[in-house]
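Trainee: no letters, just coordinates:
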């Protein structure tokens, strides 16, 4: 195994790395840990950029998401990119030096779900930054070689990291069966909602309506391809039946309003993380024969995501509103409370960036 040996502040060779660690109770510390060695079939990635996700902020503020509880120290961050610096047994040495986007999961390849292609639903799956599995707010991580996707140099490090939330949007739009001439309604213009807008536009949707209470985010949605934007509870008539509704808000009222808007035989896809339970209009779903489904991460999306960004059909860099060093992770996690913030990036190679966008 070979990689560029990091050095300490004194200039001496160092086999440790810096990591940002969330502790039970919500405190965050910067620590040094050994650089992990790639096992058979793995690659070692030197991390360049990590996007901050709503799940990261939820673990930071609440210590849990459903059954997943931060009861031991945890490294957050699962939207990551970097460069392969070493490979494990069975991986071609030629991969060293490749720039990659990380698909942050390790499914059980022998599970029934993996064998039928739904590896994201594998019951024995390790996912970055989901307790007890550490994530990518670190200088190095290991991942299975097949889940380190090579990216062209036309895709920058930040955009390569954001191929992960783009994959969520691709999975949602596939479930919604959005295509040429479709009319779609999206609730929520946060990062995933805005990416759903861009993917719908790339897929050929001709009506893309977005419900979002924040003025600045509605304008973002319009810039990214929304044909109609409005603030709930308003819902202007786009003039055509809505084929599919995608909820990227997690707000029960938004879900109910969106279901009401869908034509008979249409689809409803729940993406946003919100209430664990909500009341749904069962008779309306039955009478209109609506197809209602959830989305749990993604499977087989990275090639599509890379192609969309490389072709210019989807713009990820425009979503980035701030960048932070590893010592600034608490500020990065709280950036969603700053007006105008859409998506922020942590760059582990830097200690501080002060939230700047340069």
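Mentor: On my side now, so go ahead. Note that the structure is predicted; figures quoted are calculated from it, not measured.

Trainee: all contacts plus neighbour counts: C-alpha atoms, from now on.
Mentor: Fine.

Trainee: contacts only, for the residue nearest in space to the middle of the chain.
Mentor: By Cα atoms, centre = their mean, the chain has its centre lying nearest to residue 165, at 2.6 Å. Residues near residue 165 by Cα atoms under 8 Å, 6 or more residues apart in numbering: 79, 191-192, 195.

Trainee: please identify the buried residues of the helix or strand containing it?
Mentor: Element membership for residue 165 (DSSP states H and E) is helix 163-176. The neighbour-count check on helix 163-176 (16 or more other Cα atoms under 10 Å) flags 163-176 as buried.

Trainee: hold the first one in mind and look at this next one:
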């Protein structure tokens, strides 16, 4: 968090790659400096000031600045004589153990072409009064992400320009809007990935998942959440209990799919259930159906491994079928 009265917070815009960075990358050392633990690289840099400390009078947010990468001690004789470059206590960007400046820029996984992902900058919108800024900690890879990667489309949605992927996610709040009262920085949250219009009949009746104006993460042209940080409405972020991990929080979205399916199917203690397909959604649907009280659950798939996982998670019976519709059933109920 930003604290120092004489400091500025800068969004990096340009960072050069020096020969020393290359040496560290290739050999984990440069001269006598050895990288012994993970280190942020980069020291040739410039950026735009986003916030200034309470005692800063010469710079304001929005100023474009070049950055001197070495912080000297100031009290030693060298510093007092203006030769602070010789300071023995110098802390220089990207010189172990000091981190560098190739940071602060929000990066994301962009789908830019068939089977092509690139890590590129992702500019965040300004924080609205009802929004929160979240640092992503866990993002699942959904089947839709894979479809977009392999075919640049999923159902009727086509990727026509580069898009950030990911929608199953959880993270830690870093900043809240002025009107947010239910969440605070540091809260761990699961994120609902669809933003509805709130005005249509579906939304007013509480069925906002059917909103025709839905803006859903990683559904063209809407960007997703596989990024360092995102900005999202606070009303769509849910604080996680202490006993739920961030990885589990990211799975709340696919879990909601299975819970919705069980509700639609009116699963009750007297309901026997057949599940066709035991991928991740099929498996979580099986677990949800059991939680709803289903006494007998039969699962069907073409893959032995998926069927064995389903069995280990509590399926009562498993059925393997052929991928050829002309073939007879490969196995009977086990």
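Mentor: Received the coordinates, thanks. It should be emphasised that the depicted structure is a prediction, and the values quoted were computed from it without experimental measurement.

Trainee: that older thread, how close does the helix holding residue 165 of the first structure sit to the second structure?
Mentor: Taken over the aligned residues, the distance from helix 163-176 of the first structure to the second structure averages 0.7 Å (mean Cα distance after the TM-score superposition for the first structure).

Trainee: give me the aligned partner of the residue nearest to the centre of the first structure over in the second structure.
Mentor: When the second structure is aligned by TM-score structural alignment, residue 165 of the first structure is paired with residue 254.

Trainee: do the same with residue 104 of the first structure
Mentor: Aligned by TM-score structural alignment, residue 104 of the first structure pairs with residue 193 of the second structure.

Trainee: can you tell me how far its match sits from residue 34 of the second structure?
Mentor: Residue 193 of the second structure sits 43 Å away from residue 34 of the second structure, going by Cα to Cα, to the nearest Å.

Trainee: can you tell me the closest non-neighbouring residue to residue 158 of the second structure?
Mentor: Nearest-residue entry for residue 158 of the second structure: residue 152, 6.0 Å, with adjacent residues in sequence omitted and distances by Cα to Cα, 6 or more residues apart in numbering.

Trainee: residues contacting the one you found?
Mentor: 113-114, 158-160.

Trainee: in three-state terms, label the corresponding residue of the second structure for residue 28 of the first structure for me.
Mentor: For residue 28 of the first structure, the aligned residue in the second structure is residue 117 (criterion: TM-score structural alignment). Three-state call for residue 117 of the second structure (DSSP: H, G, I helix; E, B strand; the rest coil): strand.

Trainee: how near is the nearest residue to residue 117 of the second structure once chain neighbours are set aside to residue 161 of the second structure?
Mentor: Using Cα to Cα, 6+ apart and skipping residues adjacent in sequence, the residue nearest residue 117 of the second structure is residue 111, 4.6 Å away. Residue 111 of the second structure is 9 Å from residue 161 of the second structure, where distance means Cα to Cα.

Trainee: higher neighbour count, the two?
Mentor: residue 111 (23 against 12; other Cα atoms under 10 Å).

Trainee: just checking, what packs against the host helix or strand of the more buried one?
Mentor: Taking DSSP H and E as the criterion, residue 111 of the second structure maps to strand 107-113. On a contact count with 3 or more Cα pairs under 8 Å, 6 or more residues apart in numbering; DSSP states H and E, strand 107-113 of the second structure meets strand 116-121, helix 143-151, strand 163-164.

Trainee: so the shortest one matches what in the first structure?
Mentor: Applying TM-score structural alignment, one finds that strand 163-164 of the second structure aligns to the residue range 74-75 of the first structure.

Trainee: and the matching stretch, how far out from the chain's middle?
Mentor: Distance, stretch centre to chain centre, for stretch 74-75 of the first structure: 17 Å (Cα atoms, centre = their mean, to the nearest Å).

Trainee: what comes into contact with it?
Mentor: Outside stretch 74-75 of the first structure, the residues within contact range by Cα under 8 Å, 6+ apart are 19-23, 129, 131-138.

Trainee: what about 6 Å?
Mentor: With contacts defined as Cα atoms under 6 Å, 6 or more residues apart in numbering, stretch 74-75 of the first structure is touched by 21-22, 134-135.

Trainee: re the thing from before, contacts only, for the match of residue 104 of the first structure.
Mentor: If you count contacts by Cα under 6 Å, 6+ apart, residue 193 of the second structure has them with 167, 216-217.

Trainee: measure it to residue 225 of the second structure for me?
Mentor: Distance of residue 193 of the second structure to residue 225 of the second structure, given as Cα to Cα: 8 Å.
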